[in-house]
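Q: Fold the following.
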Amino acid sequence: MTSAQHPPSPNDRIVRARRDLDKFLRDPDPNPERAEDVAGQLATLPLSEVIDILERSTPVRAALVLRMLPRARAILAFDALDAAHQSDLVGALSDDAVSDYFGAMEPDDRVSLLDELPAEIAQRLLHSLDERDKDTTSLVLGYEKNSIGRHMSPDVPMIRAGQTVGEALASLRAQNDHVETIYTVPVVTSDHRLVGVTSLRTLFTADEDVPVVDLMSEPISATTSAEDEETARRFLALDLLALPVVDDSGRLVGILSNDDAFDIVEDADDEDTARSGAAEPLRQPYLTTPVWRLVRSRVVWLAVLALSGLLTVTVLDTFEDALASAVVLSLFIPLLTGTGGNTGNQAATTITRALALGDVRRRDVFAVMWREARAGLLLGLLLGGTFSLLLGFFYGPQIGLILGLTLLIVCTLAATVGGAMPILAKAIGADPAVFSNPFITTFVDAAGLIIYFLIAKAVLGI
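A: Alright, predicted model coming up:
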């Protein structure tokens, strides 16, 4: 058999299907017969490929792709998209399709989508649910946005502490169609208070007449009001499959699955990464993000940083005479502000991460400042000493001394302030990533220039 006679490989079929689909979507007047052929190819693609296509398509094209998919695959593909992307698709899909996809989602995923939609559309979708789904979705919707209750599933399996293994398994079989996960099984009292937890595997391998209380372990749980990111990170560190969620009275109201915890942490990391770069997170794939949303994610930060730059201008204006007396000093201003800002942001990023992991708490602020002060001092000695020798060789010993001393003080100050800022932000209820970096940049730039010119005036006698 020649190579031309070999059947196409799965990868070849994927490439051809994507090429044909892209050509069909770009056709301003697509042939209905061609649509049937493309839909057949689309149905053979792995679901991951379909999701990738949706994430790279405009809302109108993505809606067309969803309509060409079998219902079950369309529901799975829609559910896998980010909430902001789903929101954009809602306007391009028919009301029936949106209601269909919305009804098939988990309660916490529905709430994420509702948060992205205009109020009138959100209300219409909520009213399209049957009574049971409406009740569970409304329950999750009632919790604060940054609480773990907002991410839990109220469809939680549970067994009674007074049951035997046989009775518990029968109860779980009856609940199976209405729960998100069944592998972690909370044990409750008659009034739904959480008293223990066991696993489906433990129950399956035990004799049917063994009391459930003999098989349960002490429960690790979270309250509905607990902060979502901190709880999710703690949960993932414990390597559990699911985490029971209780109300303030200890009654079981939901469960947090492992994948939902991963989503919380991923969103938080995306947010921190974006804000450390002076932008807001997009919350959807880049290629499907409207240009106006890209602008909106950046413009506020640019305005804040531009206004903070006025403080630097004020400092330069104050020391205008000193700068005029030794113009060479102006050459090193970018070096000082850049080094100071980077030192402070390094410290802030490290402490923000430590706060998220629970390695550092608010009461540790002085210990953190002391450690960062020492780290900044050593960094200042290394950088200051190196630049003092290097610049002293080219510009004279006085300039080298000025730069060396300034870097020593600025690095120490920047690291100390950078370490303290995330903890201060946490204490006042602000996002450490939002509060820390702009403040550090503004403070270190201004303070660094003041230190620089004061040292220069003392050394040069100007």
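
Q: drop to CA atoms for contacts and neighbour counts, all remaining ones
A: OK.

Q: Could you list the buried residues of stretch 228-243?
A: 228-233, 235-236, 241-243 (16 or more other CA atoms under 10 Å).

Q: for stretch 442-458, same thing?
A: 442-457.

Q: Cross these against helices and list the overlap.
A: In this view, the buried residues of stretch 442-458 that belong to helices under DSSP state H are 442-457.

Q: just to revisit the earlier point, what's the closest of the buried residues of stretch 228-243 to Ala278?
A: Closest to Ala278 out of the buried residues of stretch 228-243 is Glu229 (21.0 Å), distances taken as CA to CA.

Q: Mind giving me the packing neighbours of the one helix or strand Phe394 maps to?
A: Phe394 belongs to helix 365-395 when elements are defined using DSSP states H and E. Here helix 365-395 touches helix 397-427, going by 3 or more CA pairs under 8 Å, 6 or more residues apart in numbering; DSSP states H and E.

Q: now the other sequence, so there's something to compare against:
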Amino acid sequence: MPNTLYLPELREMLAENNSAELQEFCTAIHPARAAEFMEGLTAAEAWAVLRHAELPVRAEIFRYFEPSKQIEIIETVSRNEIAELIGAMPPDDRVDVLNEVDKRVVAEILPLVPTAERRDIQRLSAYAEGTAGAEMTTEFARLGENLTVGQALAEIAKQAENLETIYYLYVVDDEDHLRGLVSARQLVSSIGRPETPVADLMERNLVTVNVNEPITSVAKKVARYNLLAIPVVDDQQRLVGIITHDDVIDMVVDEATEDIHRMGGIAPLVDSYLESPFFTLWRKRAGWLALLFLAELFTFTALAKFEHAIAAIVALALFVPLCISTGGNSGSQAATLITRAIALGQVTFRDWWRVLRHEILMGLALGATLGAIAFVRAALTPQHILGEDTSRWLLAITISQSVAMICLWGTLIGSMLPLIFNRLGFDPGFASSPFVATFVDVTGIVIYFSI
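A: Sure, this is the predicted structure:
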């Protein structure tokens, strides 16, 4: 929900063209808060506010706008102004937003962007989405391996204004091969020994990622080694960029959000829930629901094949929802566990046999537990519902066996589908709870009436 606290004042300042107060608004608070207070403004109004800020501040606030507002501003504002804005943004952020903009608009903007920034955009855009190369920034502290501490401090003083972070200072040779790393703390601590070679201070055994490494691998390395940034190298071990911890957090949040959406049977959203247009939400939800609905129609076909059994013992129909929901629930539970284990790197396709053995035992144990409950409930069914020719004990045994078998089946399907999807190159999140539940519903009916 948009924060409306400053909306009246902002619109009043815009109406009066009060440049001084608008500039103060942009600079007095954190850029993220400024963007939050501008959520209720239209794209045109938001840009009118940003025009009163210095370019670096303008670019910083723009980073925190919702993607839809960023795209609208880029596509509607003067190309020269946008080119200036794009040139001032961090390399990874500007590539991300331009990837979402109409290609014709991007083609008009790029020639107006300064040459160095334009080449950087083209280079980063060449990397496949979801890789370290696509997420890295090329603005990082770089030091020659032959510098002394005094020379290194002077060099960092020149570079600092244009850098995203100076926690880590990367030492390279003349061809940009990564040789080591010196922390800013180490360098400052050695300020009393200005003639000390940087090579004597640097750490040589570094954790790096390749430009083509998936972002999930990047996130795991940053978390495992507790890094503030991780260097990105090419196949020749040349340093081409870094990925900072805040970018990793954004990547993890985005990945987790996509997985949760997919596991709920929803196509991932670009904007926040309240900011997404009604038609977009309908389209992303209706597609999956329609597909699952069509799949559920097979339950009708399955039930039709056993109409004689249902006619003979009407009580069987009463337990159909109980049995098939058991399979869906157990399958969804297993799918969630395995999908998360895959995301954390705890399980791979090579572990399928261990997972299968584990879930067979678990499915049997869970099936026995639920089957016992089903036995008691079926045995308590009133005789007038069962009919004179139906044995309550035989029905109870049938229902309990069905529940146990369907629970086992659902557990196996739910545990294997994410592994299979991951092996085939699909997101394991596609093995969503609705998907597993629908599949087990149809097959569960066949198991139920076969028993």
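
Q: Can you calculate the TM-score here?
A: Overlay of the two chains. TM-score (TM-score structural alignment, normalised by the length of structure 2): 0.88; 436 aligned residues with a CA RMSD of 2.7 Å.

Q: now Val240 of structure 2, what's its secondary structure?
A: At Val240 of structure 2 the chain is in strand, as set by DSSP: H, G, I helix; E, B strand; the rest coil.

Q: okay, now the equivalent of it over in structure 1: neighbour count?
A: Aligned counterpart of Val240 of structure 2 in structure 1: Val253 (TM-score structural alignment). When counting by other CA atoms under 10 Å, one arrives at 22 neighbours for Val253 of structure 1.

Q: Not counting sequence-adjacent ones, nearest residue to Val253 of structure 1?
A: The spatial neighbour of Val253 of structure 1 that comes closest, neighbours along the chain excluded (CA to CA, 6 or more residues apart in numbering), is Val246 at 5.3 Å.

Q: give the contact list for the one you found.
A: Shown in contact with Val246 of structure 1 (CA atoms under 8 Å, 6 or more residues apart in numbering): 194, 221-224, 252-254.

Q: possible to save the residues you listed as JSON lines with distance to Asp115 of structure 1?
A: Shown next, in JSON lines, are the contacts of Val246 of structure 1 (distance: CA to CA, whole Å):
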{"residue": "Leu194", "distance to Asp115 of structure 1": "30"}
{"residue": "Ser221", "distance to Asp115 of structure 1": "26"}
{"residue": "Ala222", "distance to Asp115 of structure 1": "23"}
{"residue": "Thr223", "distance to Asp115 of structure 1": "22"}
{"residue": "Thr224", "distance to Asp115 of structure 1": "18"}
{"residue": "Leu252", "distance to Asp115 of structure 1": "25"}
{"residue": "Val253", "distance to Asp115 of structure 1": "21"}
{"residue": "Gly254", "distance to Asp115 of structure 1": "20"}
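
Q: Tell me which two of these sit farthest apart.
A: Leu194 and Thr224 (13.5 Å).

Q: re earlier: from the buried residues of stretch 228-243 of structure 1, which is closest to Ala43 of structure 1?
A: Using CA to CA, the buried residues of stretch 228-243 of structure 1 come closest to Ala43 of structure 1 at Leu241, 31.9 Å.

Q: could you measure the residue lying closest to Leu54 of structure 1 once chain neighbours are set aside against Gly166 of structure 1, distance?
A: Of all residues not flanking Leu54 of structure 1 in the chain, Ala62 sits nearest, at 5.1 Å (CA to CA, 6+ apart). In this structure, Ala62 of structure 1 and Gly166 of structure 1 are 48 Å apart, going by CA to CA, to the nearest Å.
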